[in-house]
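A.B. asks: This is a predicted model, with the sequence first.
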Amino acid sequence: MRVESGDVSLAVYEHGDPANPTVLLIHGYPDDHAMWDGVVDALISRYHVVTYDVRGAGDSSHPRAVSQYRLEHLANDFFAVADAVSPAKPVHVVAHDWGSIQGWEAVTDPRAPARVASYTTISGPSLDHIGMWIRRRMAKPSPRHVGQLLNQQLHSWYILFFHTPVVSELVWRLGAGKVVARIEGLKHAPRVKNAVHGMKLYRANIFQRVRAPRERSTDVPVQVIAPTGDRYVTPALLEDLHLWASRLWRRKVIGRHWVATAKPGVIARMVDEFVSHVSGSPATHALERAKSGRSLVVITGAGSGIGRATAQEFAAQGDFVIATDIDLATARETADQIGGVAYQLDVADEAAVNDLANRIAAEHGVPDVVVNNAGIAVAGPFMDTSTKDWQRVLDVNLLGVIHGCQAFGRLMIDAAEGGHIVNISSAAAYTPTRSLPAYASSKAAVLMLSECLRAELAPQGIGVSAICPGIVNTPITRATTFVSGNQEQLRERTARAYQRRNFPASGVAREIVAAVRSNRAVVPVTIEAKAGLWGSRLTPGVMRRLARIGVGQ
C-alpha cells in the first residue's frame, strides 16, 4: 500500500492479521524495509507487522532537497503510517539505526502517548540526547568523560565523510556497499540508491541537532537493545537514557550493528517479550533482569565451603542465586541464608544436569553466571589409586564441569545475551605432587578445558574463568578420600593443616565475583597459588623436584 505524507509517498508493507497488535518496524541507513524480513517472519503468527521504506529509500519518494529529510518530516511520516495501518489503536515501534533516531523523534513528540504503545530501539540514539550527553561531559571533563567523547568520535568518523559532497556519493557508487557487507557480515550489499539519498539524513540533522539539543523525554515504555559488537554506537552513548525515558529496560545482544538481520529470531523474541509485557502479560525473567539489573547466578556444590561463600558474595552484590548441591538440605540452608532457591543436583549425572538447566531456564530464565564448583578430593599415591577412585574423581571434578558448561553454555548461546562460566580448578592443576595425582590431574583438565572453552565462547560474548585456589579452609578436607593409610588420621591431620593456614572460603568467593566482573581467564587465589603459577612458568624444573615431597602422607 501507499501512504501519503505531505509531498512524499511512502511504500508500506503489511503482514499478518490486522486484528492482532500492530508492530511497526522502521529501518535505518542505508537499508530499506527488506532488512526486517527475518524479524517479520518470526512475528507474523502473533502480530500485525508493518514495515515501510522511509523517504529516500526503497520504493518511497526520494526528495531532492536536503531540508526535506529533517527529523520533523520523518516523524510526520511515521505518524502518517501509524494512522493508516492502525487508526484505532497505538502501535508498538521497533527501530534500528536511523530508524531509531527518527523513532526517538516520534516517541518524544506530544502525539506519541496516543499513538505509540511501546518503543524498542536498536543502535540509534536520539540526536537531542547525544547533544545533551556531550554537554554534560564537556561541563565536567573528567578523564573518563574525555575518553568516552574521544571513543565515540572515533566510532563516528563516517559522519564527516557523509557531509562531503560528490566524493561520498562516488565512493558508494564505486562499491563501498560491498566493503560494508564484508565487514559487517551482511548477505547482501546495501543498495547504492538508498546510500546516496540517505546521506541527506545526516546532512539535514546531525550538526543542527547536536549543537542545539532540545530536552526530549517520554513516558512511553522503552526497550534499548544494545549490540555488543556495534562499530558505530558505543555503550557510553546510552548511559544517560534514564534521564529521558521514565520507563526504561536495557538489554544487550551479542552481535554487530546489523544484529536484526543476523539474528532475527533473537530480536523477535526480545520484541515479543517486551510487547507482551507492556500489553499486560507478566514480564519474562530476562525482561525483569533487564529492568532491575540483577544477574541470575547458578552455583553447583553450593551447600558448603567455596560454593556457599560464593553464593553469599553474589547475593551481597544484589544478584539472585540458585544454589545446587548433591545434598539438598545443605543447598536449602544456603538458599535460605541469601533469599535464593535450591535444587538437588549430582553433577556427575549428565541427564540430571541437562534436565535442571532446562528447568531453571523455564522457571527463572537463562543464567547470566554459572559457577561449576562441585568437586571431591582423592589423595594418595598413583599406584594405590584404583580405577574406581579415578572414575569417581573424574566423574565429579571433570565431567561434572563439562556437563555444566555444555548444558548452560547452550542456553547462553541461544539466548545471545552473553554470560559467564566459572570453573573451579586448583593450584594443584599446575603444581605437581606425588600425593594428589588423581585430584591434580582432574583439576589440570578443568584448567585446560576452561582455556579452550574461553576461546570458543568469546565470539558469543560468554566469558570463561578458571579459579585456582591454594590451601583454603573448607569442609572438603574432612571429606577427602585417602587411598592408603588410616582415613580418619589423615583427614584430621590435613584438616588441621588447612585450619592453621586459615584462608577462608570467602576470600575465594570475592575473587570469583571479581573475575566475572572483569572477565579474567585464570585466577590464582592465595599466595601459594600465585607463587605456584609463576613457578610453573618460570622454573618448571624446580616444581618437579618439589613434587617429590609428600603432602598429607
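C.D. replies: Cool, the structure landed.

A.B. asks: contacts, neighbours, all on C-alpha from now
C.D. replies: Noted.

A.B. asks: Mind listing residues that contact whichever strand or helix holds residue 406?
C.D. replies: In this assignment (DSSP states H and E), residue 406 forms part of helix 400-415. Contact with helix 400-415 is made by 266, 347-350, 353-354, 357, 361, 366-368, 370, 372-374, 418-419, 421, 423, 446, 460, 462, as judged by Cα atoms under 8 Å, 6 or more residues apart in numbering.

A.B. asks: Of these, grab the buried ones for ChimeraX.
C.D. replies: Typed into ChimeraX, the next command selects the buried ones out of the contacts of helix 400-415 (criterion: 16 or more other Cα atoms under 10 Å):
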select :266,347,348,350,353,354,357,361,366,367,368,370,372,373,374,418,419,421,423,446,460,462
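
A.B. asks: and the contacts of helix 400-415, which of them are in helices?
C.D. replies: Secondary structure defined by DSSP state H assigns 266, 350, 353-354, 357, 361, 446 of these to helices.

A.B. asks: and of those residues, the nearest to residue 14?
C.D. replies: Sorting the ones in helices among the contacts of helix 400-415 by how near they are to residue 14, with Cα to Cα, puts residue 266 at the top with 21.4 Å.

A.B. asks: ok, the closest one touching residue 273?
C.D. replies: No. Contact status for residue 266 versus residue 273: not in contact, 10.7 Å apart, counting by Cα atoms under 8 Å.

A.B. asks: and residue 331, that's in a strand?
C.D. replies: No. Residue 331 is assigned helix when assessed by DSSP: H, G, I helix; E, B strand; the rest coil, not a strand.

A.B. asks: mind checking how far it is from residue 318?
C.D. replies: For residue 331, the distance to residue 318 equals 19 Å [Cα to Cα, to the nearest Å].

A.B. asks: Take this one as well and set it beside the first:
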Amino acid sequence: MKDFTGKVAVVTGAASGIGEGLARHCAGEGMKVVLADINADRLSALAAELNAVWRKTDVSRAEELEALADFAFESFGQVDLLFNNAGVLIGGTTWDVPLKDWRWILDINLMGVLHGVQAFVPRMLAQGTPAHIVNTSSLAGLLAAPLMGPYTVGKQAVLALTETLHYELQDSPIGVSALCPGPIATGITASGEGREAQAAQTEGQKQLMQFLNDGISQGMAPAECAELVFAAIRENQFWIFTHEDFKPEYQRRIDELLANQNPSYAQYTVDE
C-alpha cells in the first residue's frame, strides 16, 4: 500500500501509547479510523478529536473482535489497515505470577491478536483489495529477560503467529508486518496496577519495573514510531524495528544458538 487517503484503518489499544500514535497518524494520512480500546472515556475523547468512530472493545474476548469487525464494515464497507496492537505488562518471577495474571496477559497480548486476525482476515480477503495487517510484538519477541515471563511468552508467540500469517497471505493482496518496538514513551508499565501479581512484587521486582518505567519515559515518541510503521507498510516490509541499536543483541542470540551455547542475558528495556 502506498496511498492511504480515504482508506479505512482499525486500531486496537488505540486509547494510549503506540495505538494512539498510530490512530493520529492514520487520521493525518486522511484515513477513516475505527478506534478500539477498553478505556471508553479516553477513546471517545480521542475519536472526537480525530473525527473517528470508536467501539469499546475487550480484545481478550473473540466475540468483541467479531463485533468490532461488524462495526467497521457496517460503518465504512471495508478495512484496509488492521493494527492488532493492544497490550499489557506485569513483572514477576515465572512461578510467582498467579495463573490468573498469566491468563490476563496472554488473553490480551496474544489471543487479542489472534482474535483480530480471525475476525478481520476473512473479510479483508473477500474484499479482494490491497490491505495490510500490523501485529505489535516487541523486542521481547526476539529476546527473553528475567521477571518478564508472561509478557515475553506472549510477544514471542505473536511473532510466530505473524510470520505464519505472512506465509499464508503471500499469494493475496494483504501484506503483513511485525512491529518489534524498543522503548516507546507509553504507560504500559502501569497497565497491571491493582493486579495480584503487581501487588505481590518483591522490592527487587519493583526496582526492575522502575528501571523499565524510567527507560520507557525517555523512549521514542509514539508519533515517531507511527512514522516508521507507515514507512514499512509502504514498502511491504515484514520487520519493523524502532531501535536499530538492539540488533547486536539479536545477533548475539543467533550466534549463541548456532554455537549451541547456553543463553546469556544483557539487560535491556522493553515496551509495548
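C.D. replies: Perfect, thanks for sending it. Just so it is clear, the structure is predicted and the values come from calculations on it, not from any experiment.

A.B. asks: quick revisit: okay, residue 331 and residue 318 of the first structure: which has more neighbours?
C.D. replies: Neighbours were counted for residue 331 of the first structure and for residue 318 using other Cα atoms under 10 Å; residue 331 has more, 28 against 15.

A.B. asks: Quick check: the gap between the more buried one and residue 337 of the first structure.
C.D. replies: Counting by Cα to Cα, the separation of residue 331 of the first structure from residue 337 of the first structure is 10 Å.

A.B. asks: How many residues are close by residue 157 of the first structure?
C.D. replies: As a burial measure, residue 157 of the first structure scores 11 neighbours (other Cα under 10 Å).

A.B. asks: could you list every residue that touches it?
C.D. replies: Contacts for residue 157 of the first structure were tallied using Cα under 8 Å, 6+ apart; there are none.

A.B. asks: Now do stretch 56-76 of the second structure: everything it contacts.
C.D. replies: With Cα under 8 Å, 6+ apart as the test, stretch 56-76 of the second structure has contacts from 8, 10, 12, 34, 36-40, 43, 55, 78-79, 86, 107-108, 111-113, 115-116, 119-120.

A.B. asks: And residue 355 of the first structure? What does it align with in the second structure?
C.D. replies: In the second structure, residue 355 of the first structure lines up with residue 67, judged by TM-score structural alignment.

A.B. asks: how close does its match sit to residue 59 of the second structure?
C.D. replies: For residue 67 of the second structure, the distance to residue 59 of the second structure under the criterion Cα to Cα works out to 11 Å.

A.B. asks: Would you mind measuring from the aligned residue in the second structure for residue 399 of the first structure to residue 168 of the second structure?
C.D. replies: With TM-score structural alignment as the criterion, residue 399 of the first structure lines up with residue 111 in the second structure. Taking Cα to Cα as the criterion, residue 111 of the second structure is separated from residue 168 of the second structure by 19 Å.

A.B. asks: burial of the match of residue 355 of the first structure, as a residue count?
C.D. replies: Counted with other Cα under 10 Å, the neighbours of residue 67 of the second structure add up to 13.

A.B. asks: before we move on, what about residue 457 of the first structure?
C.D. replies: For residue 457 of the first structure, the number of neighbouring residues by other Cα under 10 Å comes to 19.

A.B. asks: Taking the contacts of stretch 56-76 of the second structure, please make a PyMOL selection of just the buried ones.
C.D. replies: Written as a PyMOL command, the selection of buried residues from the contacts of stretch 56-76 of the second structure, which uses 16+ other Cα under 10 Å, is:
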select buried, resi 8+10+12+34+36+37+38+39+43+55+78+79+86+107+108+111+112+113+115+116+119+120
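
A.B. asks: Tally up the residues packed near residue 202 of the second structure, please.
C.D. replies: So residue 202 of the second structure, with other Cα under 10 Å, has 12 neighbours.

A.B. asks: What's the match for it in the first structure?
C.D. replies: Checking with TM-score structural alignment, residue 202 of the second structure has residue 485 as its match.

A.B. asks: And residue 149 of the second structure, by the same measure?
C.D. replies: In the first structure, the residue matched to residue 149 of the second structure (TM-score structural alignment) is residue 437.

A.B. asks: isn't that match right up against residue 379?
C.D. replies: Yes. Counting by Cα under 8 Å, a contact exists between residue 437 of the first structure and residue 379, whose distance comes to 7.4 Å.

A.B. asks: higher neighbour count, those two?
C.D. replies: Counted by other Cα under 10 Å, residue 437 of the first structure and residue 379 do not tie: residue 379 has more neighbours, with 24 against 21.

A.B. asks: what's near enough to touch the closest residue to the match of residue 149 of the second structure other than its chain neighbours?
C.D. replies: Computed as Cα to Cα, 6 or more residues apart in numbering, the closest residue to residue 437 of the first structure that is not its neighbour in sequence is residue 382, at 5.9 Å. Counting by Cα under 8 Å, 6+ apart, residue 382 of the first structure touches 434-438.

A.B. asks: got it, and residue 14 of the second structure?
C.D. replies: Applying Cα under 8 Å, 6+ apart, the residues near residue 14 of the second structure are 20-23, 35-37, 43, 85-86.

A.B. asks: corresponding residue for it in the first structure?
C.D. replies: Looking across to the first structure (by TM-score structural alignment), residue 14 of the second structure lines up with residue 302.

A.B. asks: sec struct for its match, please.
C.D. replies: Using three-state DSSP, the structure places residue 302 of the first structure in coil.

A.B. asks: quick one: the residue nearest to it when sequence neighbours are not counted and residue 314 of the first structure, what's the gap?
C.D. replies: Spatially, and ignoring its direct neighbours in sequence, residue 302 of the first structure is nearest to residue 308 (4.6 Å; Cα to Cα, 6+ apart). With distances taken as Cα to Cα, residue 308 of the first structure is found 10 Å from residue 314 of the first structure.
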